[in-house]
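> just coords:
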C-alpha cells in the first residue's frame, strides 16, 4: 500500500472535516472553544481512520490477504529492511573495486525482492526461502567478509577464508537472483500471453485490411 498517498489523502480530507465540525460545534451547537476543538479533532481523526481503513481493505482485497497475514508479512518486511541496512553498511567498508561490485550486485538483487514484496505483499509467499534463509546468510557473510578484509595484516589462513567467503557469496547471489526470477515468472508468462494476443489481433487486422483493399480494387 502506498502509505504516502494514504497519509496525504487522509490528511487532505481530515483537515477540512475537522474545521467544519469545529465551526458547527461552536456556532451551530453553541459549544465552548475547547470542547468544540476537541470534537473537531475527533471528527478529523475519525475521517482519517475511515480513509485509511477503506484503502487498506482495497489493498488487502487486491493482494488476496487477510489483516492477520498482512501484519505478519509487514513484520517480516520490517525486519528484512534492518538486515538490508546492515548489508549496505558493510558494503561501504569493502575496499576492492571488483569485490565491491560483486557485493553491490548482491545488494541490488536483495533490494529488488524487498521492494517487490513491499509493493505486492502477496509475493512474500513465493520468496519465503529468501526471507527465512538466504537473507540471513547474505547479511552474516557480507559483514564477515567486510570485517576480515579490513584487517591490515592478512595471514594465509585469513586470505583462504576470504576467498571461501567470496565464493559462497557468489553462489548466494545466484540463488537469490533465481528467487527473483521465479517471482517474476508469472508476470513474464502473462506478458508473453498478452503479446501473443496482440500479435494475433494485428495479424487479423492486416488480413481484414488486405481483403478490403482487394474488394476496392475489384
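Sure, I can see it. The shown structure was predicted, so the numbers you read here are calculated from the model rather than taken from an experiment.
> switch to C-alpha atoms for all contacts and neighbour counts from now on
Fine.
> for the chain, what spans make up the strands?
Under the criterion DSSP state E, the chain carries no strands.
> state the distance from residue 58 to residue 138.
To residue 138, residue 58 is 35 Å away according to Cα to Cα, to the nearest Å.
> comparison target below:
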C-alpha cells in the first residue's frame, strides 16, 4: 500500500513538473513545440526520480536503516517469498483435515512474519533465525513429506520416515510461532506499558473525582 501511494505521489509531482516545464519553455522562452515537449519530458522524469529518491531516503531514515541494510533485507525477503511459494505447493499432498489445518496454521504464521518484515524492514533483525535457518528447515521437511507421501508403494521404512517427519514438522511449527512472538515482543511490551499508563491515569482521575465530591 505504501508503494502504491508513493507511486501516485511521484507521478503527480512528475506530471505537474512536466506540464509547468513545457508551458514555461513554450510561452516564456519561445521554444519550438517539439523542444518544449522534450524539456517537459526531461523535467518531469527528473522530478519523478528525485521525488522517489527523497521519499526512499526518508523511509529508510524513519526505519533506522541505510541503503546497504535495506538492500540486504530485501534480497532475503525475495528468497523467503520463493520458499513460501514452495511451502504452498506442498499443500497438494495433504489428504487429512488435521494435517491440512496444521499446514494452514504454519503458512499463516510464516506469512505473518514475512508481512511484518515487508512492512517494517528493521524487524528482520528480530527474526534472523527464521530467515537463516527455520524457514529452510521447514521447507525441506514439508517437501520431503510430500515426496514420501506421493510414493505409490510404501515400505515400513518409508512409513517410519513419514511419522518422524510429521513429528518434526510439528516441532518446527512451535519454533516458528516463537519466532513470531519474538518479533512482536516489543509491540506487546509497548502495548502493556500504554495500558498501564492509561489505567494509572484513569485511577488518578477517579480518585480526584471522588475527593471533589466529598
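Good, I have the coordinates. For clarity, every value in this text was computed on a predicted model and none was experimentally measured.
> can you pull the TM-score for these?
After superposition, the two chains reach a TM-score of 0.93 (TM-score structural alignment, normalised by the length of structure 2), with 214 aligned residues with a Cα RMSD of 1.6 Å.
> before we move on, back to that, between residue 58 and residue 138 of structure 1, which one's more packed in?
Counted by other Cα atoms under 10 Å, residue 58 of structure 1 and residue 138 do not tie: residue 138 has more neighbours, with 24 against 13.
> list the contacts for the more buried one?
87, 169, 172 (Cα atoms under 8 Å, 6 or more residues apart in numbering).
> so which of those are in helices?
Those of the contacts of residue 138 of structure 1 mapping onto helices are 87, 169, 172, per DSSP state H.
> what's the burial count for the second one?
What that stands for is residue 169 of structure 1. 21.
> separation between the equivalent of it over in structure 2 and residue 160 of structure 2?
Using TM-score structural alignment, the equivalent of residue 169 of structure 1 in structure 2 is residue 169. Using Cα to Cα, residue 169 of structure 2 is found at 14 Å from residue 160 of structure 2.
> and residue 180 of structure 2, by the same measure?
From residue 180 of structure 2 to residue 160 of structure 2 the distance is 31 Å (Cα to Cα).
> so for those two, which residue has more residues nearby?
Neighbour count, other Cα under 10 Å: between residue 180 of structure 2 and residue 160, residue 180 has more, with 19 against 12.
> and for residue 76 of structure 1, the neighbour number?
15.
> nearest spatial neighbour of it, skipping sequence neighbours?
Using Cα to Cα, 6 or more residues apart in numbering and skipping the chain neighbours, the partner closest in space to residue 76 of structure 1 is residue 131 (7.6 Å).
> does residue 70 of structure 1 really touch residue 124, like I thought?
No: at 10.0 Å, residue 70 of structure 1 and residue 124 do not qualify as touching, with contact defined as Cα atoms under 8 Å.
> okay, these two: which has more neighbours?
Per other Cα under 10 Å, whichever of residue 70 of structure 1 and residue 124 has more neighbours is residue 124, with 21 against 17.
> contact partners for the more buried one?
73, 117.
> 7 Å - rerun?
Counting by Cα atoms under 7 Å, 6 or more residues apart in numbering, residue 124 of structure 1 touches residue 117.
> equivalent analysis for residue 130 of structure 2, please.
With Cα under 7 Å, 6+ apart, residue 130 of structure 2 has these contacts: 176, 179.
> how much does stretch 69-85 of structure 2 stray from structure 1?
For stretch 69-85 of structure 2, the mean deviation from structure 1 after alignment is 0.8 Å (mean Cα distance after the TM-score superposition for structure 1).
> what does stretch 45-54 of structure 2 give?
Overall, stretch 45-54 of structure 2 averages 1.8 Å from its counterpart (mean Cα distance after the TM-score superposition for structure 1).
> report the buried residues of that stretch.
Buried positions in stretch 45-54 of structure 2, judged by neighbour count with 16 or more other Cα atoms under 10 Å: 45, 47-48, 51-52.
> got it, and stretch 127-141 of structure 2?
Those would be 127, 130-131, 134-135, 138-141, for stretch 127-141 of structure 2 by 16+ other Cα under 10 Å.
> likewise stretch 205-218 of structure 1?
So for stretch 205-218 of structure 1, nothing qualifies as buried (16+ other Cα under 10 Å).
> and the contacts of it?
With Cα under 7 Å, 6+ apart as the criterion, stretch 205-218 of structure 1 contacts nothing outside itself.
> cool, and stretch 168-186 of structure 1?
Contacts of stretch 168-186 of structure 1 (Cα under 7 Å, 6+ apart): 106, 109, 113, 123, 126-127, 130, 134, 138.
> now do 6 Å
With contacts defined as Cα atoms under 6 Å, 6 or more residues apart in numbering, stretch 168-186 of structure 1 is touched by residue 106.
> stretch 61-74 of structure 1 now?
Here stretch 61-74 of structure 1 has contacts from residue 122, using Cα under 6 Å, 6+ apart.
> first to last residue in that stretch, what's the distance?
Across its full length, stretch 61-74 of structure 1 reaches 16 Å end to end, with Cα to Cα as the criterion.
> pull the contacting residues for residue 146 of structure 2.
Counted by Cα under 6 Å, 6+ apart, residue 146 of structure 2 has contacts residue 93.
> distance check, it against residue 169 of structure 2.
12 Å.
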